[in-house]
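*Asks:* with the sequence up front, the predicted model follows.
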Amino acid sequence: MTVPPALTPVLIERLERAVLRKGRDALLRAAALPDNPYAVTVTQRGDLLAYRVGTLPHLPWYNTMTGVSEATLPALDEVLALYAASGIPPSLSVWATHLSPVLGAALFDRGLTPRGVGITLYAVARTPGVVSVPGVTVRELAPGGEVEVFESVLLGGYGFTHPVQQALAVLENEGPGVRRFLALVDDQPAAVGTLTEHDGIAYLAGAASLPMMRGLGAQTALIRTRLATAAQSCELVTVTTAFASRSQQNLEKNGFRVAHLKTAWALRDSLG
């Protein structure tokens, strides 16, 4: 199994740009829809990037600030005030490479506290020695093709019920430059995943499996297929998931290793 290059702060920045680009572009497209129906606002102050979705004010992953570091502290209070004026409690994503005693104290002084940990992994873009999984077939969907099937599996796997959350999930995973993959188990739609590319790095996202189809190897097949696809044009592959999750275990079995951790911070009085 090919070993990824050694981690450096520069490499971590490249990996995270590939991750951030997909979500940012989706929310910018949402904000540009006629009359901005989901009340999406994207604010940038230097490296500090903040998203607000007024129709989903209490879902932290849609109301997140990234690029939080000692260098962006001067802009932090202004952006926090925008959230307060909107009545939206923000979630701040702080990378392991940016967290320091100074930054931690500054966030605590502003009423923030850690509430969770996420992880970014990376691997060399390559064709695995074994791509197929018994009983599982994976195919890439043509742009604009099989939309109903893809959306049904995506939303069924995510379990989203709020119509705005469903709309934004579809918008993010069917946008320009997003390659969509469908896994079938015994010829039945079971799982989906997506792939985007930026600066020689492929980003794997949109992983969702129908509840009754989990544990049958569909996501393993999707990981391997997208690794092989990425090998055609990319140097590395990155992905994000919950720390110490089954997803992380599955990714590490297929050649991924930890790039870094991200702590999510929230206002103490918003956690009840």
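*Replies:* Here it is on my side, so go on.

*Asks:* okay, CA-based contacts and neighbour counts for the rest of this
*Replies:* Will do.

*Asks:* can you tell me the element Ala208 falls in?
*Replies:* According to DSSP states H and E, Ala208 maps onto strand 201-209.

*Asks:* by contact count, what packs against that strand?
*Replies:* Using 3 or more C-alpha pairs under 8 Å, 6 or more residues apart in numbering; DSSP states H and E, the elements in contact with strand 201-209 are helix 9-31, helix 147-158, strand 188-198, helix 218-230, strand 236-242.

*Asks:* 10 Å instead?
*Replies:* helix 9-31, strand 112-124, helix 147-158, helix 163-173, strand 179-185, strand 188-198, helix 218-230, strand 236-242 (3 or more C-alpha pairs under 10 Å, 6 or more residues apart in numbering; DSSP states H and E).

*Asks:* other SSEs contacting the third one?
*Replies:* Which is helix 147-158. helix 163-173, strand 179-185, strand 188-198, strand 201-209.

*Asks:* point out the most buried one among these.
*Replies:* Of these, the one with the most neighbours on average (mean count of other C-alpha atoms under 10 Å) is strand 201-209, at a mean of 25.

*Asks:* quick one: distance of that strand to the chain centre.
*Replies:* Taking C-alpha atoms, centre = their mean, to the nearest Å, the mean C-alpha location of strand 201-209 is offset from the chain mean by 8 Å.

*Asks:* below is structure B, check it against A:
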Amino acid sequence: MDYMRDRMKAMMEMPGNPNGAEMRAFNSALAVYCRSMPWPMFNNVKGKLEPEQLEPIIAFYRERERVFEFQVMPKHADPEVLIELARKGFYQSGFHSTLFTEAQPIEAALPEGITIRALQDHEFMQYAAIHCEATGLPLEGQHYVAENNRIVGCRPGWRYYIALCDDEPAAVAVMYAEGKAASCTFAATLPKFRGRGLQLALLRRRIRDAYAAGCELVVAQCAYGSSSHANMERAGMRLGYTRATWKPLVT
């Protein structure tokens, strides 16, 4: 929630708020919305849900004509809330895992031909190209991805990385550190470079950098049972919890 709140603040503070970014607190729940980006990452509800807050939250997105999702942690899986979500036409569509480890000075040799370094200020278009191609986003949106990440990258706590394979840009990763905790917020590898150990190397680099920054905890999220999940376990991370994703049955 901390990293998402800071990312949304960065977009909201852009002159004129061109992305139409909004955040609203509903007691302990946080709803985020972005007019220019319809993806679930920018249109979801996190935190503790309360039965009486469900209708106001739904109305918030209905007014903006936006499909969104509720992200329900096991700790906050109140049966009354889940029953009410079902009554309101939502269903559990999947699972998403959060893994964690202690920040530590990991030392591990990089795979042959691989180098990792901090992304430079002039390289955000390159970052965006990898981000789009690796995640299946159309390259027409490369400029928007570059600009939205450039404004985040200059804020305190954010670190962007690029991995090169035989000197060719191959993968990117992001970390947000605040206080004693760091979050690995994003990572992606171009299809032709997958299977070379890039994501494991980027995880180890971020865990080491989190330690150097004074953090005690490192967390990351991924699809349950995915290759990312396996890489996180190889990096020494273990499962903290698996949250449930609830979406509207009819969109």
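*Replies:* Looks like it came in fine. In this text the structure is predicted, and so the values were computed from the model without any measurement.

*Asks:* one step back: what stretch of structure 2 does the strand holding Ala208 of structure 1 fall on?
*Replies:* Under the alignment (TM-score structural alignment), strand 201-209 of structure 1 falls on residues 181-189 in structure 2.

*Asks:* what's the mean deviation for the matching stretch versus structure 1?
*Replies:* Once superposed with structure 1, the aligned residues differ from stretch 181-189 of structure 2 by a mean of 1.3 Å; criterion: mean C-alpha distance after the TM-score superposition for structure 1.

*Asks:* which one of the helices and strands packed on helix 147-158 of structure 1 lies closest to Ile119 of structure 1?
*Replies:* Within those, the stretch nearest Ile119 of structure 1 is strand 201-209; the backing value is 13.3 Å (C-alpha to C-alpha).

*Asks:* now do that closest one against strand 236-242, angle only.
*Replies:* Following axes from the mean of the first three to the mean of the last three C-alpha atoms, to 10 degrees, one obtains 40 degrees for the angle between strand 201-209 of structure 1 and strand 236-242.

*Asks:* measure how strand 201-209 of structure 1 sits relative to strand 179-185, angle-wise.
*Replies:* Going by the same axes, to 10 degrees, strand 201-209 of structure 1 makes 40 degrees with strand 179-185.

*Asks:* just the terminal-to-terminal distance for stretch 151-167 of structure 1.
*Replies:* From its first residue to its last, stretch 151-167 of structure 1 covers 10 Å (C-alpha to C-alpha, to the nearest Å).

*Asks:* ok, Leu222 of structure 1 touching Leu216?
*Replies:* No. The pair Leu222 of structure 1 / Leu216 is not scored as a contact, 11.8 Å apart, by C-alpha atoms under 10 Å.

*Asks:* who's more crowded, the two?
*Replies:* Leu222 (28 against 16; other C-alpha atoms under 10 Å).

*Asks:* so what does that one match up with in structure 2?
*Replies:* So, by TM-score structural alignment, Leu222 of structure 1 is matched to Leu202.

*Asks:* now that match: closest residue in space that isn't a chain neighbour?
*Replies:* Excluding the flanking residues, the one nearest Leu202 of structure 2 by C-alpha to C-alpha, 6 or more residues apart in numbering is Ala173, at 6.8 Å.

*Asks:* my guess is the one you found meets Phe186, correct?
*Replies:* Yes. Between Ala173 of structure 2 and Phe186 there is a contact under C-alpha under 10 Å: 5.5 Å.

*Asks:* overlap in contacts of these two?
*Replies:* Common contact partners of Ala173 of structure 2 and Phe186 (C-alpha atoms under 10 Å, 6 or more residues apart in numbering): 131, 160.

*Asks:* residue closest to the middle of structure 2?
*Replies:* Compute the mean C-alpha point of structure 2, and by C-alpha atoms, centre = their mean the closest residue is Thr185, 4.1 Å away.

*Asks:* ok, the residue in structure 2 sticking out farthest from the centre - contacts?
*Replies:* Distance from the centre of structure 2 peaks at Arg87, with 29.2 Å (C-alpha atoms, centre = their mean). Residues in contact with Arg87 of structure 2 (C-alpha under 10 Å, 6+ apart) are Val81.

*Asks:* still on that earlier bit, could you list every residue that touches the match of Leu222 of structure 1?
*Replies:* Counting by C-alpha under 10 Å, 6+ apart, Leu202 of structure 2 touches 110, 115-117, 161-163, 171-174, 184, 187-188, 208, 235.

*Asks:* just those residues now: which is nearest Leu49 of structure 2?
*Replies:* Nearest to Leu49 of structure 2 among the contacts of Leu202 of structure 2: Cys184, at 24.7 Å, using C-alpha to C-alpha.

*Asks:* from Ser28 of structure 2, how far out is the closest one?
*Replies:* As judged by C-alpha to C-alpha, Cys184 of structure 2 and Ser28 of structure 2 stand 23 Å apart.

*Asks:* with Glu147 of structure 2 instead?
*Replies:* The gap separating Glu147 of structure 2 from Ser28 of structure 2 is 31 Å, by C-alpha to C-alpha.

*Asks:* equivalent analysis for Thr98 of structure 2, please.
*Replies:* Thr98 of structure 2 sits 20 Å away from Ser28 of structure 2, going by C-alpha to C-alpha.

*Asks:* of those two, which one has the most company?
*Replies:* Using other C-alpha under 10 Å as the criterion, Thr98 of structure 2 and Ser28 rank with Thr98 on top: 20 against 11.

*Asks:* please pull up the equivalent of the more buried one in structure 1.
*Replies:* Aligning on TM-score structural alignment places Thr98 of structure 2 opposite Thr120 in structure 1.

*Asks:* what of Ala86 of structure 2?
*Replies:* The equivalent of Ala86 of structure 2 in structure 1 is Phe108 (alignment by TM-score structural alignment).

*Asks:* which of the helices or strands spans its match?
*Replies:* Using DSSP H and E, Phe108 of structure 1 maps to helix 101-109.
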